[in-house]
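Asks: Return atomic coordinates for the entry below.
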Amino acid sequence: FTPASRAVTESRMSPQPSTSNLGNDEDDFPLFEAFHEDDKVFDDDPDPRGWRESLRVVEVNTCRDINMPKHRTQAYDTEYLVIRRGQEFVLRVTFSRPVTPRDKFKLEFLIGASEPVSAPFSHRPGHVGSWLLLGITPQADTIVGKFRMYVTIVTTRGLQRTKRDPDTDCYILFNCWNSEDSVYYPDDEGRQEYVLSDVGAIYMGSKETLLSRDWVFGQFDRGILDACIYILDASRMPIRNRGDAIKMVRKGSALINSQDEDGVLVGNWSENFSGGTAPTLWTGSVNILLQYANTGSPVRYGQCWVFAGVFNTFLRCLGIPARVISNFNSAHDNNGNLKIELIFKSDGSADERNTHDSIWNYHCWNEVYMKRPDLPPRLSGWQVVDATPQETSDGLYRCGPASVLAIKEGQVGHSYDAPFIFAEVNSDVHYLTRDKYGNVISVYVDKTLVGRGLFTKHILADTPDEVTSTYKHPEGSPDEAKAMVTAQGFGLERDDGQVELGKDVDLVVEFQSKSDTAQTVKALVTCAVIFYTGVLSNRFKSEAVEITVPPNKSESPLSMRSDQKAQVDDSLAAERGLPAGPQPPAQGRGRFWTRRSGRAKREADAGALAAPQVSGIQAVGQDMFVNVSFVNTFTFPLHNITLAIEGPRTMTNRKRFYKYARPLPSGRACVLTRAWVCVSASSNLKPPSTGRNPSSRK
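Replies: The predicted model follows:
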């Protein structure tokens, strides 16, 4: 779009930038706007028929059936036209009489309360009688949002506009198919997955045991596009900045969490989710975004994968290629020195009061694909953005966009927030102990624990795709050392088996002496349930041992089996891991090593959740029946169980609560079964883009 005529723009100039897109549905202009004397149009051959016989607009048809398939937007459940910038769309305008070369008219588009812009157009083949088919191509950097449209006839006296008609409104989105757009993606499979796919998977657990949580992004569901624009309006983001992909994702990163500006989601990492929904019960983004848009109040509650899932919906809905990344053993380095310092007391127990850094069992963030005109060209491509409120950036809780390649190469001096992300995947873990005099002593440094693996959903397949090599070079390689030295130049400093819930833990502690004399060791072995963020929940085993290890020998003085009931907390709502192992340091002379065990499977796998069974007529406009079964496979009862199910554009989030599920009696499982009836699909709904069944989640 290009600027409108001076007569129009001068009359609409505002001293304050417009920040509201959806709140301007009133009449924008008078139907007739007289020219000023110096703008008067002089016609050597004025129309002798006069004003009443001049050209009038009878109808404007947005040609949705033609435009939306070509723009790949037909999946949006809306009655309005949805198009992508940088690509031509057509309008059919019917006039009161055939148009002659003497007739002058133009198309005007308005977004928010800002000045209108005139759109150049071309006459397309298909002129029949009094209607014309017009072709319009928005520029590749056009503002993204909802536009109002007018056809304006230029007469000798002034401008005669069509009446405000909501049916001619249109949405303009980013266009990853256009090479001139800042979010251009180079191949069609990637566009299909990262923009058009409305369901996906988010990975949890550990690198050794990847656990997949299905997530309904639902970016095409009714009301979601308006909800995403509402988020931008709520942040008071100037409309003139909404064509800039960098500013859009940075603002979105801040507004998906409610830490600063009453954004979408309230974070909660406690065990108390009263007054809201436990994060594990969300099955998709749709209910969250619609609730926020309808109430204007933050939705309770979310954790990292919920923030990432909702942010992914926001990005894909606006046309920005995006995917969810899971980083296993993700460091939260509070002072940015590439050291995760875990402090232990002299008896070997954790010093929680003085330990400020943490390691998350996993952490989820997003990547967006875009050009970075503010960086060297090679640093364009995938960029990290994170909506989970961890640290502030320019005064708000947000993170990114930061170039993934820059992080891999240690080029952390570039915008935005690259040092924090670099530390999340590259920090060293320092085990420290405080002696009886208060001195802090380093006992052991683990250089490989953090950033063990990064995964996302594979393109067009329901399998994980490891992307660790895009973030970091192989541990110990010359390239990895070079990247670390590069990062230090920007001010950064650098100095197992599986456990399953409901099953006994066999823990063997081995001490190895590399001394030529016998050594006496005193150690404290502690087992605790922790949140996936590394925060301790409760300790269920603590045992002190003392052993003399012969010269150059190994001894295993402790073999412990934990009580299975102690491993499971009263509520299975929180995501947790279960580390078990000796807490450093081991007291005594000589050099000893300790090793921590792996993580437990998360509580969501505390039973068998069968794939939903769909019956009935699977067709648009027909009811379907969905049957979900959950089996308690433990040998102890489960309490407070919620079954939830959701399907993109077929079923909103439904829940059913059960107070109790019996344990396995005599080899037989307790089965909880619930049948739902899908909401009847309206005739204008399109089938899900992937054809997958509705996803369910305990």
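Asks: Please count neighbours and contacts with C-alpha atoms only from this point.
Replies: Will do.
Asks: Can you name the residues that contact residue 402?
Replies: 383, 384, 385, 414, 415, 416, 417, 418 (C-alpha atoms under 8 Å, 6 or more residues apart in numbering).
Asks: The second one belongs to a strand?
Replies: In other words, residue 384. Yes - counting by DSSP: H, G, I helix; E, B strand; the rest coil, residue 384 is found in a strand.
Asks: so it makes contact with residue 367?
Replies: Yes - the pair residue 384 / residue 367 is scored as a contact, 4.6 Å apart, by C-alpha atoms under 8 Å.
Asks: just to revisit the earlier point, give me the buried entries from the contacts of residue 402.
Replies: Among these, the ones that count as buried by 16 or more other C-alpha atoms under 10 Å are 383, 384, 385, 414, 415, 416, 417, 418.
Asks: Which pair of the contacts of residue 402 spans the longest distance?
Replies: The span of the contacts of residue 402, defined through C-alpha to C-alpha, is set by 385 and 414 at 14.1 Å.
Asks: residues of the longest helix along the chain that come out buried?
Replies: When the chain is parsed with DSSP state H, its longest helix is helix 304-317. The neighbour-count check on helix 304-317 (16+ other C-alpha under 10 Å) flags 304-317 as buried.
Asks: who does the next helix or strand after that helix touch, helix- and strand-wise?
Replies: Later in the chain than helix 304-317, the nearest helix or strand by DSSP states H and E is strand 322-332. With contacts defined as 3 or more C-alpha pairs under 8 Å, 6 or more residues apart in numbering; DSSP states H and E, the packing partners of strand 322-332 are strand 199-205, helix 304-317, strand 358-370, helix 418-426, strand 453-457.
Asks: Other residues contacting the next helix or strand along the chain from strand 322-332?
Replies: Note on strand 322-332: by DSSP H and E, the next helix or strand toward the C-terminus is strand 339-344. Strand 339-344 has contacts (C-alpha under 8 Å, 6+ apart) with 331-333, 350-352, 354-359, 427-434, 493-495, 583-585.
Asks: Proceed likewise with the subsequent sequence, for comparison:
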Amino acid sequence: MDNMQQTIYSINGTTNGHCRLKSMNFEIPENSISHETQGLSRNRLVVRRGKPFKVTLKSDSWLWNPCAESLVLEVCLGGLSKRIPVLFYEEQSHPQLYDWKATIYPGNMHPQSVIIHICAPVQSSVALYELLAHIETRRSRKTYVLGTFVLLCNPWLKGDPVYMPLDAHKEEYIKSDYGLVYMGSSLNVSKRPWSFGLYEPGVLEACLKLLEFSPQHLTDKNKDYTLRADPVYLSRVVCAMINCNDDLGILEGKWQGSYKNGVKPADWSGSADILLRWASSKCRPVRYGQCWVFASVLCTVMRVLGIPSRVVTVFNAAHDGNGNMIIEEFYTRTGEKFGVSKDSIWNFHVWVECWMRRPDLGAGCDGWQVVDPTPQEKSEGIFCCGPCPVAAIQHHWLDARYDIPFVCASVDADVVRLIVHNGLVVGKTVDTECVGKLIYTKSIGSDKPENLKLTYKPDKRGNTSVCGRTLQHQGTMSPNLNVTLKIVGVPKLGEPIHICVTITNQCKNPRVLVGHINAQVKEYDSSPCEAFWDAQTEVQIQPFSVTTLNHTISHFKYQSFLAGDDIVNLAVVLKDMRTKETFLAAEEFSISPPQITIQIEGGNSIQLKKQRTVLVSFTNCLSTALYEAVLTVQGAGLLEGKQVAKIILLQPGEKIEKKVSITATSPGTKLLMATLSHSNNPNIIARWYHKVSVTA
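Replies: Presented below is the predicted three-dimensional model:
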């Protein structure tokens, strides 16, 4: 065979009379349905490993003589290739999961065409393959370039490491193009719809390009191609490529300052725009992202590649700088928090869970894995995190790969709050419940949240220790006085904030307490700024009794300090005038923005390419007029560009509205987004999202 004469043909439009193979049909519609890949590409075959797909070869005469010639297919991946002899069904041995097969079934061989069923091994690499056909004799070989196809993971196949048994789960975590990101604070959770954009033109190609531009691929293409069969490897490569900290990654992060050189993270509503911008810009990073943007784009890429994924929000997520599972926070005697610790707690942090088996760790670590693309710490030299088994986090198996200690601290560290005066600690509380207060993801088939907290954290009720750490419930250095702080109701912009401090005296002596309570503004991932409101209090409390203190912060006090999605940090410090003991309670919460109303004529389900009218309106519920109010409406796949309404002065109770016409260009779930900005405080913007279901 080494000395045979080889002739190579392209069958795309060839008129060479010596070319017996005239055309090839990838049977894209039929294969797409069979492989659950409808919509991922309009003109390219996309199939899943371990499941046969069929191709049809056509010629003007007999394609080949099985008695004198061999028909061999060849799949090529960079410098790697695999020859696949085409065999009749009767010649095939028992099916093998670990080798390529090409089979002609009875009735599929015709004088001028042949249907071949090709099956990739279940452990094949995820990539864009080239397919060749060879017609060989002992002296010659005719080679035909048939085209390319994309091979993905297969969560429908039991032998695949990403196999997911329940259809409802696959529908939600693989095929769904719509998701929710939970944000805000544990006391006031908000949800933001997100369009994953799996089926937008060019997204599949952008995901494949991401793999081709990874450091691993640029360093050693063949090694990278080989390792791409493993979802653990794939998830680490993709995770690192979502941020641009040490590669040609997709997103540049920014958490403070001006965003004028890019898009403010809060203004993104879907992954497709981000991926397509990156792919069309010679791999320059897209500006800007924060945790929920990084995570949502990662979720898109993983679903496209065939790995079940979901976006998860941890409320009160800890960043443990020294790895001791303790987060220290420092307060003054007046309750003002100051940022001198390397540790921090984000009001919320968003990452992704990916579903896969972990043969490197054992069956106990199979299932959901945390993969976090937000660049915080390096993992084995690169800015990524995971995959980290959720089961290992729950059981504190700290030696398991990858990044278990860091993720454990994110959901289960203890918070030690220290009151400091003149360099000395004069009071202390330990809170074992604050971190990982809620862990939310979107429920299957519903917009309601599912709380995953118990899958991450052991139930501490009744326990005295977990993993060697002594647990103390929230309290002070004295067990005889308990102070709690509660926000009454759900704070809304333009309305007062009502605060209730409850003091329980559990000793036989009366107490005289003098204290301070104050409020500070902070961004969700940073330390608070200077206090914008404070109050002093003095209270006498009898033995074994409970008293409450009620305070109100008017909206005039806070609205000029808030910016965008800021959080309010509230703290109360009480001092016993007799014993000199100091007590602290703290809480953080977000303030809900005013609502924008979006009404679609005829309901929220629309037909493809049928025009509908939408009325978008905002009523000023504040007690002050809004100057230069601008109402903006946009929606990918529904509207061309942005539609804007403006009014110079929007008085209290007055309404601004915009009527727009929408036409859906593709089926699936789409999002309309409306924003209201004004010049009173340019950073205070109301945002509202509306889900639109598009049917063909």
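Asks: Which part of structure 2 matches the longest helix of structure 1?
Replies: Aligned by TM-score structural alignment, helix 304-317 of structure 1 falls on residues 291-304 of structure 2.
Asks: average distance between the matching stretch and structure 1?
Replies: With mean C-alpha distance after the TM-score superposition for structure 1, stretch 291-304 of structure 2 departs from structure 1 by a mean of 0.9 Å once superposed.
Asks: how about residue 172 of structure 2, what's its match in structure 1?
Replies: The equivalent of residue 172 of structure 2 in structure 1 is residue 193 (alignment by TM-score structural alignment).
Asks: which ones are touching its match?
Replies: 459, 460.
Asks: what's the spacing between it and residue 268 of structure 1?
Replies: 30 Å (C-alpha to C-alpha, to the nearest Å).
Asks: got it, and residue 242 of structure 1?
Replies: 30 Å.
Asks: Looking at those two now, which is surrounded by more residues?
Replies: Neighbours per residue, other C-alpha atoms under 10 Å: of residue 242 of structure 1 and residue 268, the larger number sits with residue 242, 21 against 15.
Asks: And the more buried one, what's its match in structure 2?
Replies: Under the alignment by TM-score structural alignment, residue 242 of structure 1 pairs with residue 228 in structure 2.
Asks: do the same with residue 422 of structure 1
Replies: Counting by TM-score structural alignment, residue 422 of structure 1 corresponds to residue 408 in structure 2.
Asks: same check, this time on residue 672 of structure 1
Replies: Checking TM-score structural alignment: residue 672 of structure 1 goes with residue 657.
Asks: The host helix or strand of that match packs against which elements?
Replies: Following DSSP H and E, one finds residue 657 of structure 2 within strand 655-662. Helices and strands touching strand 655-662 of structure 2, as assessed by 3+ C-alpha pairs under 8 Å, 6+ apart, comprise strand 612-619, strand 626-634, strand 643-650.
Asks: Flag every buried residue along that strand.
Replies: 656, 657, 658, 659, 660, 662.
Asks: How about the contacts made by the first one?
Replies: Counting by C-alpha under 8 Å, 6+ apart, residue 656 of structure 2 touches 617, 618, 619, 631, 645, 646, 647, 650.
Asks: Spit out the contact partners of residue 369 of structure 2.
Replies: 353, 354, 355, 356, 386, 387, 388, 389, 390.
Asks: how close does the nearest residue to residue 6 of structure 2 once chain neighbours are set aside get to residue 5 of structure 2?
Replies: In space, and not counting its chain neighbours, residue 6 of structure 2 is closest to residue 141: 4.6 Å by C-alpha to C-alpha, 6 or more residues apart in numbering. Using C-alpha to C-alpha, residue 141 of structure 2 is found at 6 Å from residue 5 of structure 2.
Asks: Tell me which of the two has more neighbours.
Replies: Between residue 141 of structure 2 and residue 5, residue 141 has the larger neighbour count (other C-alpha under 10 Å), namely 20 against 13.
Asks: what does that one align to in structure 1?
Replies: Counting by TM-score structural alignment, residue 141 of structure 2 corresponds to residue 159 in structure 1.
Asks: Trace residue 349 of structure 1 over to structure 2, please.
Replies: In structure 2, residue 349 of structure 1 lines up with residue 336, judged by TM-score structural alignment.
Asks: Number of residues surrounding its match?
Replies: Residue 336 of structure 2 has 24 nearby residues by other C-alpha under 10 Å.
Asks: so who does the closest residue in space to residue 190 of structure 1 that isn't next to it in sequence touch?
Replies: Spatial nearest neighbour of residue 190 of structure 1, excluding adjacent residues (C-alpha to C-alpha, 6+ apart): residue 459 at 6.6 Å. By C-alpha under 8 Å, 6+ apart, the contact list for residue 459 of structure 1 reads 189, 190, 193.
Asks: Can you report how many residues neighbour the second one?
Replies: As a burial measure, residue 190 of structure 1 scores 18 neighbours (other C-alpha under 10 Å).
Asks: Would you mind pulling the contact partners of the helix or strand that contains residue 550 of structure 2?
Replies: Using DSSP H and E, residue 550 of structure 2 falls within strand 545-553. Contacts of strand 545-553 of structure 2 with the rest of the structure, by C-alpha under 8 Å, 6+ apart, involve 496-506, 533, 541.
Asks: so of the residues you listed, which ones are in strands?
Replies: 497, 498, 499, 500, 501, 502, 503, 504, 505, 533, 541 (DSSP state E).
Asks: From these, pick the one nearest residue 311 of structure 2.
Replies: For those, the residue nearest residue 311 of structure 2 by C-alpha to C-alpha is residue 497; the value is 31.1 Å.
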